[in-house]
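S.K.: Predicted coordinates and the sequence they were generated for:
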Amino acid sequence: MADVTDSRPRWHGVLERIAAARRGDASESLAALFVLGATVVALLWANSPWGWTYDAFWHTSLAISVGDASIDLDLQHWVNDGLMAMFFFVVGLEVKREFALGELRDRSKAAVPLAAALAGLALPAVLFLLLNPSGEAASAWGVVISTDTAFLLGALAVVGPPRAERLRIFLLTLAVADDVGALAIIALVYTDELHVVPLVVAIVGLLAVWQLRRLRVWRGGAYLVVSVVTWVAFHESGVHATLAGVLIALLLPVYPPKRREVERAAALTRAFRQSPSPEYARNARLGLERAVSVNERLMRLWQPYTAFIIVPVFALANAGVPLTGETLRAAATSPLTWGVVLGLVLGKFVGITGATALLARVRPGSLAPGLRMPQVAGGAALSGIGFTISLFIVDLALPDPVLADEARVGVLAASLIALGLGAVVFRAGRSSLPDEPSRDLLRAVDPHRDHVRGPVDAPLTIVEYGDFECPFCGKATGSIRQVREHFGDDMRYVFRHLPLDDVHPNARIAAEVAEAAAEQGRFWDVHDSFFAHAEALDRDDLLQYCADLGVDVDRIEDALHDGRPQNHVADDEIDARSSDLPGTPTFYLGVGDAVPQRHVGPYDAATLIATLERMREETVDAR
């Protein structure tokens, strides 16, 4: 089907397969390596015998004219103002998605990384201004506020600890909030002058994007035309043109696929299968595209280009600092250089770690399960890698080329120091962590969140991580039934999700529908029904089982569209991966207030009963 519905260039698929830096679906170090390679090339070029050609090339003028109107920029500013608008567009898409469907949607879960991000914005700026309180250099305080997400995640993949999924989500949430702060500062601080007429045109362009959204226009072409006009208007208004990309992205709609559109796309695909023709192929492709929000389609399209072309080209155009003896001596004694290093390295490390530790102490349990302060400290150290947006703000804040070079040296030095500091902190933190994943249940049983069968305060606990399509989990339900009959009200049973997508293609949607039914208080009804029909669990089957039970299917559709069930399932899955669970079913057994322990061995009813009885006797003897 991919050959039928995907008309993009073949080489786009190659880029997409390696696009990892901001999606997290492959090696996250690869995109960072692209940027690092471009940086090394820029430094070698600027410091080679032909170094004079670096500035000569990037300051070559290129004008685009339409009638009497024209935009005349050198190549470096076409990269910084033009190509980087696409980078900030993708950042805006990610910010919008995180607030609508991701970690930032749940404000309680996002509270700690948001507070850490604010501290990581404020303290670096304060430290920078301590060394540069006045003069032209003081205007560069924005250089130290931002973390480079691609480098951060790439570095985490290289020097970070194993089983760091929760840390990765914490840092990604923090980086998104960091991006929001950086973008706001660029808009408010680094706009020198305003021209009213172009600004009005830009606002009209944004209103046009909003109107296209209201009219539910889903094709990208209409948005493209309006976006180009809006970018030009922003450029002529004096507001930095890259902000056009952010604001347009924030206006685009994002939502989970709607059932009606998914069914329509499936029907069009079946029609093509029955009667292959170019017309049916086109209809099938358009149907599939329409089922996905404009936000996610454009994010998927542009992420590979930004990660592997635009940002490396930006690095190539901006990182070429002549590292002569004179430049290095000037940087070594420059308050500007040391302010950048101090702000990025110490400010980020102390600000993020301190804010997180303070909130963890004030609000016990506010850190995600399995996330420990040594891990946070290592991630905070890596957050001092402020490469992309830092270099971007250098260009905005420092027109003096000498000061700009000193700041760029500071950014490069801070990034290297932050990487080394992160590696040291992670290595030191590993000494306090076990080599093997703990057998303790990572997330304590929470009656307000978990699905509990039996009295919530029962002295015996069984927690299962299961998969509705797993035949072994289906058999285990019989064992659990016998165990519950044996212990009666002395036992509570908790079910959590671990869908094995590689072998059970319908397990995830089954888990999500079950969570949607849980909002109507019907989790256990659909739990039993899904296991009873484990051989037929596609979406239509699942909804029919719910309807047969009298569950409101429309409310299930609404919940799935809102994204709450998906987030619950993803949380369970991350807990399981962080605990390095071997598969499904996996059981944890506990007695009283003790943390449930992972059960190793057979899980037939007799074994589970005997194990719980033994654990209860040991608890009584210990008392």
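M.R.: It's in. Numbers count the residues shown, from 1 in each chain.
S.K.: contacts and neighbour counts: CA atoms only from here.
M.R.: OK.
S.K.: Tell me where the stretch 151-300 of the chain has helices.
M.R.: For the stretch 151-300 of the chain, the helices defined by DSSP state H, counting those that start in this stretch occupy 165-189, 196-214, 220-237, 242-251, 259-274, 278-290, 294-305.
S.K.: Between these, which one is closest to Y493.
M.R.: For these, proximity to Y493 was assessed by Cα to Cα; helix 165-189 is nearest, at 25.5 Å.
S.K.: Isn't H497 up against I574?
M.R.: No: taking Cα atoms under 8 Å as the definition, H497 is not a contact partner of I574, at 9.9 Å.
S.K.: Compare the two (neighbour count), which wins?
M.R.: Each of H497 and I574 has its neighbours counted (other Cα atoms under 10 Å); H497 has more, 27 against 20.
S.K.: ok, the more buried one - contacts?
M.R.: 465-467, 511, 569, 572-573 (Cα atoms under 8 Å, 6 or more residues apart in numbering).
S.K.: do A63 as well
M.R.: 70-73.
S.K.: Try it again at 10 Å.
M.R.: Counting by Cα atoms under 10 Å, 6 or more residues apart in numbering, A63 makes contact with 70-75, 78.
S.K.: what helix or strand is L30 on?
M.R.: Using DSSP states H and E, L30 falls within helix 29-46.
S.K.: how much distance is there from the helix or strand that that helix is followed by to the middle of the chain?
M.R.: Following helix 29-46 in sequence order, the next helix or strand is helix 52-58 (DSSP H and E). The chain centre lies 37 Å from the centre of helix 52-58; the measure is Cα atoms, centre = their mean, to the nearest Å.
S.K.: Show the subsequent helix or strand relative to helix 52-58.
M.R.: Following helix 52-58 toward the C-terminus (DSSP H and E): strand 61-66.
S.K.: The helix or strand that that next one is followed by vs strand 61-66, what angle?
M.R.: Once strand 61-66 ends, the next helix or strand along the chain (criterion: DSSP H and E) is strand 69-74. If you take axes from the mean of the first three to the mean of the last three Cα atoms, to 10 degrees, strand 69-74 sits at 170 degrees to strand 61-66.
S.K.: Contacts for strand 69-74, please.
M.R.: Strand 69-74 has contacts (Cα under 10 Å, 6+ apart) with 56-65, 78-79, 81-82, 232, 235-236.
S.K.: Show me which of those residues are buried.
M.R.: Among the contacts of strand 69-74, those buried by neighbour count (16 or more other Cα atoms under 10 Å) are 58, 78-79, 81-82, 232, 235-236.
S.K.: Pull the contacting residues for the residue nearest the centre of the chain.
M.R.: Centrality entry for the chain: nearest residue to the mean C-alpha point is L172, 4.8 Å, by Cα atoms, centre = their mean. Each residue near L172 by Cα under 10 Å, 6+ apart is listed here: 22, 24, 98, 103, 113, 149-150, 152-153, 166, 178.
S.K.: putting a second one here so we can go through both:
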Amino acid sequence: MFLALVTVLALAWANSPLSESYFALWHQEVGFDVGPVGMHMTLHHWINDGLMVIFFFVVGLEVRQEFAHGSLRDRSRAQLALIAGVAGVALPALVYAFVVSLSGGSGLGGWGAVVGTDTAFMLGALAIVGPRLSGQLRVFLLTLTVVDDFLAVSIIGIVYSDEIKLVPLLIALACLIGLWALGRSRQWITGPYVIIVIVLWFATVSSGVHASLAGMIAGLLIPAYPTQRQEVVAARQLFRDFWQSPSAASARGVNRGLARGISVNERMHEVLRWPTALLVVPIFALANAGVDLRGGLLADSLGSSVTWGVIAGLVLGKLLGIGFATLLAVRMGLGRPPEGVGMGSVFGGAALSGIGFTVSLLVIGLAFGSTTDLGRQATVGVLVSMVLAVALGWLIFKIAAKRWGEETADLPMVLDPTVDPEVDHIRGPQDAKLTLVEYIDFECEYCAHATGSWDDLRAQFGDDLRYVVRHLPHHPHGPLAAKASEAAANQGEFWRWLDFVFTHQDALEREHLLAYAEELGLNVDRFIQDMDSEAVAQRVNRDLVSAEASGAHATPTFFVEGRRLLGDYDARTLTAALEARRRGTRTQEAPR
């Protein structure tokens, strides 16, 4: 909404009696000289070639995260995103070229204006006009825009760059090699990366290659990996040292220890994502969206093939390219859409992908110049496309909900089936006012620590809380450990078994489990018979079916009063969620 407000402000300013001040502002020359080194550009260029590099750097960071431990690790999802993303870039460009060529081909060079999607605007529109729950569709569209952004930035860097200068280009390449080497050495300190990225930006701007490409590639080279549990455990010891002997040195040790546990990529992303969303992109919008519509520009635009080429490319090209490519790929078995997302929702999201704002305006400035007649006409096409894409997406979502019952595009949020005292494992009074359900895997380190929160929760809620455990084994030793726990449950020792085995997660082979049964005083012969029985296998499978029906795909996953908890699951967060349910309110849920 803030981005839309800034866009409206730019248009109002450019069409007001103060319009001259609007255009004069962005043409002010700004620069600096430090000895023999200096750089001077207009304010408009500083924004487009400087600030926007931060935007594309953040995009690169997100792409690297998706490949490291996100949606693009799933081959089926990655393949579907690749197919839809390429089609969503190629078809709009072809549609634009076809429409423009019908009137002689003047303006063909602006075909890159229709290849990109503005992720921020698209997700904002999805939140407003999309299904009531659209988390999985959001993941699909984000995965898709990873491919879209990479191709769009590559096109900008290759097609719309100026005359190339060799020496600065070689320096830029050396910087990229330096980033790669830092990543390979698992350097966890942020400073060296930042210094190299700054040098890379200077070199790229001087070389004539558009800096957006360097920003994207730099982000891709910043290492990303899942949180390192051993580093988290080490940080806990450092915090204990600080707790026992607080000092500046021990505090610095805690900060360094915490940083080691999280990848440089994620730490940079956390620092940059909000300034990028709330400062960089709005400033870009303010500097680029202001087009003077007076003097017959609207009438000229309605008769311009460039305007209609942009509209057709973004609105129709994106819809047909992404929508039908996804449909065809799914029919041919080349990929699968996220669970809970129907094809109607896919087409609705494809329509919203026709919002090309950021990349479109950037390319228009490079291809035509933002103040030329063709540039202004193309800008009008981008602004009209935004309105049409949102309206078309809203219409498709409404039709999908009414005709195909696609009222949501997300995983289920409600526990299914509800807690059954005759079947489920319950800790605490069966008639307690509050219910907390956790899906666990005995080999999941995070389950062991999250399940350990029970003592804190019990102290807070007493007999008002019952705690229920269900199985979701997905680690190598998880299925056998789950069956073993059910064999222990048949002897009335489920909870003692759970507490014991969670302290022995590094040894879950069959011989280890049998030794644990003996150590806990169980009837080992009966334990073996039950562990290998069909009844126990069906009991574990019952929880697996329940997890899928409830939208639990990872461990630990918690349900507070029958509703899936999204986000963190530490004792403080669980306490707040339970307290909110006890008061009859809902906590603010953040996406996992």
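M.R.: Structure's in. What do you need? Because the structure is predicted, anything quoted here is derived from the model rather than measured.
S.K.: Any idea what the TM-score comes out to?
M.R.: The TM-score (TM-score structural alignment, normalised by the length of structure 2) is 0.75; 493 aligned residues with a Cα RMSD of 3.9 Å.
S.K.: Quick one: residues contacting the aligned partner of L130 of structure 1 in structure 2.
M.R.: Taking TM-score structural alignment, the alignment pairs L130 of structure 1 with F98 from structure 2. Contacts of F98 of structure 2 were listed using Cα under 10 Å, 6+ apart, and they are 92, 105, 108, 305, 309, 312-313.
S.K.: likewise L127 of structure 1?
M.R.: For L127 of structure 1, the contact set (Cα under 10 Å, 6+ apart) comprises 133, 141, 144, 338-344, 346-347.
S.K.: Please repeat the previous calculation with a cut-off of 6 Å.
M.R.: G343 (Cα atoms under 6 Å, 6 or more residues apart in numbering).
S.K.: From the contacts of A63 of structure 1, list just the buried residues.
M.R.: For the contacts of A63 of structure 1, buried by 16+ other Cα under 10 Å: 73, 75, 78.
S.K.: Which of the residues you listed sits closest to V90 of structure 1?
M.R.: Nearest to V90 of structure 1 among those is W78, at 17.8 Å by Cα to Cα.
S.K.: Tell me how many other residues crowd the alignment partner in structure 1 of I322 of structure 2.
M.R.: Mapped onto structure 1 by TM-score structural alignment, I322 of structure 2 lines up with I352. If you count neighbours by other Cα under 10 Å, I352 of structure 1 ends up with 29.
S.K.: ok, I352 of structure 1 touching L118?
M.R.: No: assessed by Cα atoms under 6 Å, I352 of structure 1 is found out of contact with L118, at 8.2 Å.
S.K.: The corresponding residue of structure 2 for D68 of structure 1: how many residues sit nearby?
M.R.: Under the alignment (TM-score structural alignment), D68 of structure 1 pairs with P36 in structure 2. P36 of structure 2 is flanked by 5 other residues according to other Cα under 10 Å.
S.K.: likewise S301 of structure 2?
M.R.: Counted with other Cα under 10 Å, the neighbours of S301 of structure 2 add up to 21.
S.K.: Just tell me what the residue nearest to the centre of structure 1 corresponds to in structure 2.
M.R.: Under the alignment (TM-score structural alignment), L172 of structure 1 maps onto L142 of structure 2.
S.K.: roughly how far apart are that match and H69 of structure 2?
M.R.: L142 of structure 2 sits 14 Å away from H69 of structure 2, going by Cα to Cα, to the nearest Å.
S.K.: cool, and S21 of structure 2?
M.R.: Taking Cα to Cα, one finds S21 of structure 2 at 48 Å from H69 of structure 2.
S.K.: W13 of structure 2 too?
M.R.: W13 of structure 2 is 44 Å from H69 of structure 2, by Cα to Cα.
S.K.: cool, and L316 of structure 2?
M.R.: Separation of L316 of structure 2 from H69 of structure 2 (Cα to Cα) stands at 33 Å.
S.K.: The longest helix along structure 2 vs helix 2-14, what angle?
M.R.: Looking across structure 2 with DSSP state H, the single longest helix is helix 373-404. Angle of helix 373-404 of structure 2 versus helix 2-14, following the same axes, to 10 degrees, is 140 degrees.
S.K.: Next, the buried residues of helix 373-404 of structure 2.
M.R.: 374-386, 388-390, 392-401.
S.K.: Show me what it is packed against.
M.R.: helix 305-311, helix 343-352 (3 or more Cα pairs under 6 Å, 6 or more residues apart in numbering; DSSP states H and E).
S.K.: right, and the helix or strand after that helix?
M.R.: Remark: after helix 373-404 of structure 2, the chain's next helix or strand is strand 425-427, criterion DSSP H and E.
S.K.: What's the first helix or strand after that following strand?
M.R.: Per DSSP H and E, the helix or strand that comes after strand 425-427 of structure 2 is strand 434-440.
S.K.: That following strand: what's the following helix or strand?
M.R.: Next along from strand 434-440 of structure 2, by DSSP H and E: helix 445-451.
S.K.: Cross-check the contact I'm expecting between A172 of structure 2 and A203.
M.R.: Yes: A172 of structure 2 lies in contact with A203 (Cα under 6 Å); the separation is 5.3 Å.
S.K.: For stretch 234-246 of structure 2, list every residue counted as buried.
M.R.: Within stretch 234-246 of structure 2, the residues scored as buried using 16+ other Cα under 10 Å are 234-235, 238-239, 241-242.
S.K.: Just name the closest of the residues you listed to S353 of structure 2, please.
M.R.: Looking across these and measuring by Cα to Cα, the closest to S353 of structure 2 is A235, at 42.3 Å.
S.K.: residues touching the counterpart of that closest one in structure 1, list them.
M.R.: Using TM-score structural alignment, the partner of A235 of structure 2 in structure 1 is A265. Counting by Cα under 6 Å, 6+ apart, A265 of structure 1 touches 287-288.
S.K.: any idea how far A265 of structure 1 is from M373 of structure 1?
M.R.: A265 of structure 1 is 47 Å from M373 of structure 1, by Cα to Cα.
S.K.: what about the helices in the stretch 501-623 of structure 1?
M.R.: Along the stretch 501-623 of structure 1, the stretches classed as helices by DSSP H, counting those that start in this stretch are 507-518, 523-532, 539-548, 553-562, 564-578, 605-622.
S.K.: I'd like to know which of those lies nearest to L15 of structure 1.
M.R.: Once these are compared by Cα to Cα, helix 564-578 is nearest, at 26.6 Å.
S.K.: Check which helices and strands the closest one is in contact with.
M.R.: Helices and strands touching helix 564-578 of structure 1, by 3+ Cα pairs under 6 Å, 6+ apart, are helix 507-518.
S.K.: chain center to the helix it packs on: distance?
M.R.: Distance of helix 507-518 of structure 1 from the chain centroid (Cα atoms, centre = their mean) equals 23 Å.
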